[in-house]
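# my questions are about this predicted structure, shown below with the sequence.
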Amino acid sequence: MKRPLKRLLGRRELVDFPAFALGGVEAKVDTGAYTSAIHCTDIHVEVAGRPRPVLTVRLLDPGHADADGRALTFTEFALRDIRSSNGEVQERYVIRAVVRLYGEDFEVDFSLSDRSDMKYPVLLGRSLLRQGRFVVDVAKRNLSYKSLAPAAARRVRP
């Protein structure tokens, strides 16, 4: 049986979030992290007067590069223990979101955390890398976006 080809990702990639109308967001590819993460602030759950709890966050706050800071709400979410890069276990809210790489959409779990002290607002973990059958070349960058540029240039030509 033939194995599917694996696509190459660089250590940094530009990703799109179609449901959030966000494109070209810088992401760090982290093979050491299992769960992907996205930068949010003002993370809180509203319960009163609602049939289901609602998670409200400010996505990519205005103080961060490539930010838009608008509020988003989610009715589907979970609270999980996530081990941070320094080894501490933290409770974080987790949502499912679609991330686009190589023009293909992947549904991935993202933990929501304040990454304002980090260089990149998005972290792509192993759960996405396995799902998309990716291999990481740490010497490369933005391979997904670069692969789409020639196709876009061909469409523009008369």
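Sure, I can see it.

# use CA for all of it now, contacts and neighbours both
Noted.

# show me the contacts for V98.
V98 makes contact with F17, P18, A19, D105, F106, E107, V108 under the criterion CA atoms under 8 Å, 6 or more residues apart in numbering.

# which among those end up buried?
Among the contacts of V98, those classed as buried by 16 or more other CA atoms under 10 Å are F17, F106, V108.

# then this one, side by side with the first:
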Amino acid sequence: MIVKDIFREMGNHASCLLIPALLFLTCSFPYHTMGEPDRPVIGAEEYVRILPYGFTIPARIDTGAATTSLDARNMCVEDSIVTFTLPPKWGGATITAPIVDWRYIRTSGSRERRPVIELELCIASRKLRARVNLNDRSGMRYPMLIGRNVITGNFLVDISRSYSNSPKTEDTEVDR
């Protein structure tokens, strides 16, 4: 018996079997074969290397935060240039960078205007250029918060993991 004969004998009941079968076949393909790009899975906390300075700092991965934020102490803004230092515990280096934007960031109960710079970051196996707002995070547990502007399109987040990847810094192109 061929398929055509089977459907003829089953009559209207053929669609009752065909639809679930097609749904099963469609849903049983692995997720990555349906066009999902290969993205590293990162945890709720990861180490981030700030390039080209080479400092590695812990960061909180926060899918609820729109933007990425870095602990910047002793900030001094002149024209469109900002100079700041990282906390001593994380290298204490002085960094000078052009301000590419100013953003109003909502915090608990208020809005703050913060300078935004571009940094090259290495997270897990990815090197990328990211916009980072600067803020004194001395009252926070992590010196860096990675927001959706870095996560989206680059990483998958598994909150059950922590520090599951170390930053790889092979000589590869920085994703822009």
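Thanks, I have it. What you are looking at is a predicted structure, and each value in this text was computed from that prediction instead of being measured.

# same list (the contacts of V98 of structure 1) but as TSV, adding secondary structure and distance to A153 of structure 1.
Compiled in TSV, the contacts of V98 of structure 1 are given as follows (DSSP: H, G, I helix; E, B strand; the rest coil; distance: CA to CA, whole Å):
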residue	secondary structure	distance to A153 of structure 1
F17	strand	22
P18	helix	21
A19	helix	25
D105	strand	22
F106	strand	25
E107	strand	28
V108	strand	30
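
# just checking, what packs against the longest helix seen in structure 1?
Looking across structure 1 with DSSP state H, the single longest helix is helix 143-156. The helices and strands touching helix 143-156 of structure 1, judged by 3 or more CA pairs under 8 Å, 6 or more residues apart in numbering; DSSP states H and E, are strand 7-17.

# list the buried residues for the strand it packs on?
By neighbour count on 16+ other CA under 10 Å, the buried set for strand 7-17 of structure 1 is L8, L9, G10, R11, R12, E13, L14, V15, D16, F17.

# got a list of what the residue nearest to the spatial centre of structure 2 touches?
Residue closest to the mean C-alpha point of structure 2, counted by CA atoms, centre = their mean, is I151 at 1.7 Å. Residues in contact with I151 of structure 2 (CA under 8 Å, 6+ apart) are T63.

# any idea what it aligns with in structure 1?
In structure 1, the residue paired with I151 of structure 2 according to TM-score structural alignment is L129.

# hang on, its match in a strand?
No - if the criterion is DSSP: H, G, I helix; E, B strand; the rest coil, then L129 of structure 1 is helix and not within a strand.

# A149 of structure 1 versus that one, what's the distance?
Noted for L129 of structure 1: a distance of 22 Å to A149 of structure 1, by CA to CA, to the nearest Å.

# quick check: closest non-adjacent residue to the corresponding residue of structure 1 for E46 of structure 2.
By TM-score structural alignment, E46 of structure 2 lines up with E13 in structure 1. Nearest non-adjacent residue to E13 of structure 1, counting by CA to CA, 6 or more residues apart in numbering: N142, 4.3 Å away.

# neighbours of the residue mapped onto that neighbour from structure 2, how many?
By TM-score structural alignment, N142 of structure 1 lines up with Y163 in structure 2. Residues contacting Y163 of structure 2 under the criterion other CA atoms under 10 Å number 16.

# for Y163 of structure 2, give its distance to C76 of structure 2.
Distance of Y163 of structure 2 to C76 of structure 2, given as CA to CA: 32 Å.

# swap in R131 of structure 2?
R131 of structure 2 is 18 Å from C76 of structure 2, by CA to CA.

# what about the two, which has more around it?
More crowded of R131 of structure 2 and C76, by other CA under 10 Å: R131, with 20 against 12.

# what residue, apart from its backbone neighbours, is nearest that one spatially?
Spatial nearest neighbour of R131 of structure 2, chain neighbours left out: E118 (4.5 Å); criterion: CA to CA, 6+ apart.

# so who does the counterpart of the one you found in structure 1 touch?
Taking TM-score structural alignment, the alignment pairs E118 of structure 2 with R96 from structure 1. By CA under 8 Å, 6+ apart, R96 of structure 1 lies in contact with E76, F77, E107, V108, D109, F110.
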